[in-house]
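Enquirer: okay, predicted coordinates and the sequence, questions at the end:
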Amino acid sequence: MSRIFFIILLCGSLTTTGCSPNNAIREKEIKSKNVIIPEKIIQNKPVTTLLDNRYDFTYLENLPEDKLVEYNRFIQSGNTNHLIEFTPEQIVMVFMNLVFNHNVDRIYDITYNDGNLPSLEIFINEYREYLSPQLEDNYLKFRFYDAIRVDENTKKEEELAVVIEISYGTSKHSVAYALKKEKNIWKMRLYNIVEQSKKEED
């Protein structure tokens, strides 16, 4: 009788020690997949495409290595000549990444100047008031985009619009950004949005 009791006790002990830790590990692994650990944002920090899956998406994931090098040089110096070989779609990707990093200085550098672009100090204040909320919403909404393309209907010699498209189930959404060439570099037409917003307030 004591021998039977010992065998039952031993089996129960093996069952407890054999299942509980494994279940706990599996549960921990499943939960960890849903955890997003935000990356610390550092102004003018060089980026790499070697991303840790724990961190958030970046619009620069598909940027070729040579363009990524030029992007980092632009971030460090503010010299837009590093972007001269960038396509309109790539300029929009750069722009979206700058929005995420709140790097308004560099957003200013790639904003088209139609003669009305104010000083950097004024632009920073107006960007935060008129542009930042919507742009940051768009960053999050379109980060897993299905397509990014030039809208051929808007294409002119030195002016066009880039469209980002995404589907949520049966619902499709898109956002368009206008660009114009300035000294052979594609730049974002942003300040006209600020001007329009200010007029609507009057």
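Expert: Now that the structure is in, tell me what you want to look at.

Enquirer: drop to CA atoms for contacts and neighbour counts, all remaining ones
Expert: Fine.

Enquirer: is it true that residue 167 touches residue 173?
Expert: Yes. Residue 167 lies in contact with residue 173 (C-alpha atoms under 8 Å); the separation is 6.2 Å.

Enquirer: give the other helices and strands that the longest strand belonging to the chain contacts.
Expert: Ranked by number of residues, the top strand in the chain under DSSP state E is strand 171-182. Secondary-structure packing of strand 171-182 (3 or more C-alpha pairs under 8 Å, 6 or more residues apart in numbering; DSSP states H and E): strand 159-168, strand 185-188.

Enquirer: which one of those lies closest to residue 107?
Expert: strand 185-188 (8.5 Å; C-alpha to C-alpha).

Enquirer: list the buried ones in that closest one?
Expert: 185, 186, 187, 188 (16 or more other C-alpha atoms under 10 Å).

Enquirer: so which of those residues comes closest to residue 195?
Expert: For the buried residues of strand 185-188, the minimum distance to residue 195 (C-alpha to C-alpha) is 14.5 Å, reached by residue 188.

Enquirer: this is the other structure I want to compare:
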Amino acid sequence: MGYPFHPFKSVKLHLKADNRIMMFLSSASEAPLVSIVREGKQVDGPIHQHLEGQLIYPQLGVLILELDNKVIRLAPDRAAWIPSNVLHSVILNQTYRYHSVYVDPAFFHGPSAQILQVRPLFRELILDAESWFRDPDRRAADRDRAKILMDEMQHAVHLNRAVEIPRRTPPKSNLPRYRSEPRRQTFLDNLVTGRRCQ
């Protein structure tokens, strides 16, 4: 999948989708964003980060996003904004189609990771972004569309639907202490062997 010009100033952006590795070698350009659409049956992406910000939207399927020590479920009514250099991973275990819009931080630098409600205009802009910045005669119009997309993202309703991943170690078992008392050890032995406890 080739582009008539390279969208970003960063050195390299590696993307793995459907057992293909797409690499975008970068150079200065007029394109403030690029949209990649991925389709498949299953993906378990490693934890990674980008120099660009990323807007991720699952058009088909449910996407599980690990971000900022939280697990987030994204359905087609939600998108996630991931600022540049933020660690994240994506898991999909069913047929999927999702859009990743990579945004040059010089064009838009969102404040923090956010889960966003996707309304009709926001959705259509995300879906259409795949076709932007391919035709040199449309670059000015595509740049205007990109500004509208960023504006829609900024004004989208923020959702707080994340599950915190605990950082503490699990509690220690009380079983060794319980076994140290003879009466309780007899109870455990009887429980394992099926004998009646007295």
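Expert: Received, thanks. Quantities reported herein were computed from a predicted structural model and do not represent experimental measurements.

Enquirer: can you give me the TM-score here?
Expert: After superposition, the two chains reach a TM-score (TM-score structural alignment, normalised by the length of the second structure) of 0.28; 91 aligned residues with a C-alpha RMSD of 5.0 Å.

Enquirer: circling back: could you dump the helices and strands packed on strand 171-182 of the first structure to JSON lines with distance to residue 120 of the first structure?
Expert: What follows is these, written out as JSON lines (distance: least, C-alpha to C-alpha, whole Å):
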{"stretch": "strand 159-168", "distance to residue 120 of the first structure": "24"}
{"stretch": "strand 185-188", "distance to residue 120 of the first structure": "15"}
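
Enquirer: most tightly packed of those strands?
Expert: strand 185-188 (a mean of 25; mean count of other C-alpha atoms under 10 Å).

Enquirer: so which elements touch it?
Expert: Going by 3+ C-alpha pairs under 8 Å, 6+ apart, strand 185-188 of the first structure lies up against helix 88-100, strand 171-182.

Enquirer: residue 164 of the second structure against residue 70, yeah?
Expert: Yes. Counting by C-alpha under 8 Å, residue 70 is a contact partner of residue 164 of the second structure at 4.5 Å.

Enquirer: for the first structure, which segments count as helices?
Expert: Counting by DSSP state H, the first structure has helices at residues 2-32, 65-77, 88-100, 104-109, 120-126, 132-141, 191-201.

Enquirer: nearest to residue 160 of the first structure, of the ones you listed?
Expert: helix 88-100 (8.4 Å).

Enquirer: roughly how far does the closest residue to residue 33 of the second structure other than its chain neighbours sit from residue 96 of the second structure?
Expert: Once flanking residues are discounted, residue 33 of the second structure sits nearest to residue 103: 4.4 Å by C-alpha to C-alpha, 6 or more residues apart in numbering. Using C-alpha to C-alpha, to the nearest Å, residue 103 of the second structure is found at 22 Å from residue 96 of the second structure.

Enquirer: more crowded one of those two?
Expert: For residue 103 of the second structure versus residue 96, neighbours defined as other C-alpha atoms under 10 Å are more numerous around residue 103 (28 against 18).

Enquirer: surely that one and residue 36 touch.
Expert: No. Using C-alpha under 8 Å, residue 103 of the second structure makes no contact with residue 36, being 11.4 Å away.

Enquirer: in the second structure, where's the longest helix?
Expert: helix 139-155.

Enquirer: for that one, buried residues please.
Expert: Within helix 139-155 of the second structure, the residues that count as buried by 16+ other C-alpha under 10 Å are 142, 143, 145, 146, 149, 150, 152, 153.

Enquirer: most packed of the helices and strands packed on strand 185-188 of the first structure?
Expert: helix 88-100 (a mean of 21).

Enquirer: which strands or helices does that one pack on?
Expert: Counting by 3+ C-alpha pairs under 8 Å, 6+ apart, helix 88-100 of the first structure packs on helix 104-109, helix 132-141, strand 147-150, strand 159-168, strand 185-188.

Enquirer: quick one: that helix to strand 171-182, angle?
Expert: If you take axes from the mean of the first three to the mean of the last three C-alpha atoms, to 10 degrees, helix 88-100 of the first structure sits at 100 degrees to strand 171-182.

Enquirer: which parts of the second structure are strands?
Expert: 12-17, 20-25, 33-40, 43-44, 53-60, 63-67, 70-74, 78-82, 88-92, 96-103, 114-117, 158-159, 162-164.

Enquirer: and residue 162 of the first structure, which of the helices of the first structure is closest to it?
Expert: Closest to residue 162 of the first structure of these is helix 88-100 (C-alpha to C-alpha; 6.3 Å).
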